[in-house]
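Visitor: okay, sequence plus prediction incoming.
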Amino acid sequence: MFELNVVTNDEKHCTVEISGEIDLYTGPDFRDKLYSVISEEEKDFILDLSKLNYIDSMGLGLLVGALKRVKEHQHNIIILNPQNNVRKLFRITGLDRVFIIKEKES
């Protein structure tokens, strides 16, 4: 189970907090909710993953798909505060070179 909440939405960016687990079972609902948020705005998105406990390859693929959609409008997705196990998956898959990953919001 996961939760996705928009915590800030200003002129420059939209911050989305994602918590729980994203896997094969929650992936379709996660995709629908995330893509709905990013399709409403043409700006940078900050995905706060500090409360995301688990993500599998499907979830990572959905994040890549979201990044492609955002980049079509010359914007970006920033991954904020991923837990160590999530950060490790980004590193193992090479996605740490695709996404901007920050430890705290600046």
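Guide: Sure thing, it's come through.
Visitor: from here on, just use CA atoms for contacts and neighbour counts.
Guide: Noted.
Visitor: does anything pack onto the longest strand along the chain? Which helices or strands?
Guide: For the chain, the strand with the greatest residue count under DSSP state E is strand 44-55. For strand 44-55, the packing partners by 3 or more Cα pairs under 8 Å, 6 or more residues apart in numbering; DSSP states H and E come out as strand 13-22, strand 77-80, helix 84-93.
Visitor: any buried residues in the helix or strand that it is followed by, and which?
Guide: Using DSSP states H and E, the helix or strand that follows strand 44-55 in sequence is helix 57-71. Within helix 57-71, the residues that count as buried by 16 or more other Cα atoms under 10 Å are 58-60, 62-64, 66-67, 69-70.
Visitor: here's the one I want to compare it with:
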Amino acid sequence: MEQKTATIQIAKKPNYISIAFTGSLEYGLIEEIKKQLQSQSFQTELGFILDMSRVKNIDSTGFGMIVNFAKKASTQSKKIVIIVVDPFVRKLFTISQCDKIFPIVENETAALQVIQGNGHTELSINEY
């Protein structure tokens, strides 16, 4: 049986910050990731692209981490766009209704287009 892990990689880009997650964003695996997110600087022009293209699973703890980060980002007027390619993970975003508060795209090019424009969602982070 494969050992589950979770990692994060943060990269400052010219006008946004890319945060790439890998593995399973689940209870018991994300404590260190949560600490890194909580200490994240909001010194970015546009906001954040959360790259979940290498995420295999996410549970309520992982969604809670993302929502808490988004609430903090929204107080700084920063946008968040999420890249999700795995059909199973995309379905989990739909079930949790996180797809109603975050623009979900399939690649960085699409994420850049959304973050530079006025990507509207059904709900604001505070309505979620």
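Guide: In hand now; what should we look at? All of these numbers come straight from a predicted model, not from anything done at the bench.
Visitor: list the contacts for the spatially most central residue of structure 1?
Guide: With distances taken as Cα atoms, centre = their mean, Leu47 lies nearest the centre of structure 1, 4.3 Å away. When contacts are counted by Cα atoms under 8 Å, 6 or more residues apart in numbering, Leu47 of structure 1 is found next to 15-18, 77-80.
Visitor: that one corresponds to which position in structure 2?
Guide: Alignment note: Leu47 of structure 1 maps to Leu50 in structure 2; criterion TM-score structural alignment.
Visitor: how far away is its match from Phe102 of structure 2?
Guide: As for Leu50 of structure 2, its distance to Phe102 of structure 2 is 10 Å (criterion: Cα to Cα, to the nearest Å).
Visitor: what touches both of those two?
Guide: Residues touching both Leu50 of structure 2 and Phe102 by Cα under 8 Å, 6+ apart: 80-82.
Visitor: got those residues as CSV, with distance to Ile8 of structure 2 columns?
Guide: Output for these, formatted as CSV (distance: Cα to Cα, whole Å):
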residue, distance to Ile8 of structure 2
Ile80, 16
Val81, 16
Ile82, 14
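Visitor: tell me the contacts of the closest residue to Glu3 of structure 1 other than its chain neighbours?
Guide: Nearest residue to Glu3 of structure 1, sequence neighbours excluded (Cα to Cα, 6 or more residues apart in numbering): Ser19, at 5.2 Å. Contacts here follow Cα under 8 Å, 6+ apart; on that basis Ser19 of structure 1 touches 2-4, 49-53.
Visitor: between these, which is closest to Leu24 of structure 1?
Guide: Phe2 (12.0 Å; Cα to Cα).
Visitor: so the residue mapped onto Asn5 of structure 1 from structure 2, which state does it fall into?
Guide: Taking TM-score structural alignment, Asn5 of structure 1 has Gln9 as its aligned residue in structure 2. Three-state call for Gln9 of structure 2 (DSSP: H, G, I helix; E, B strand; the rest coil): strand.
Visitor: which residue packs closest to Gln9 of structure 2, ignoring adjacent ones?
Guide: Ala20 is the one closest to Gln9 of structure 2 (Cα to Cα, 6+ apart), at 5.1 Å.
Visitor: the counterpart of the one you found in structure 1: neighbour count?
Guide: Counting by TM-score structural alignment, Ala20 of structure 2 lines up with Glu17 in structure 1. By the criterion of other Cα atoms under 10 Å, Glu17 of structure 1 has 18 neighbours.
Visitor: could you do Val86 of structure 1 as well?
Guide: Neighbours of Val86 of structure 1 (other Cα under 10 Å): 19.
Visitor: sounds good, over and out.
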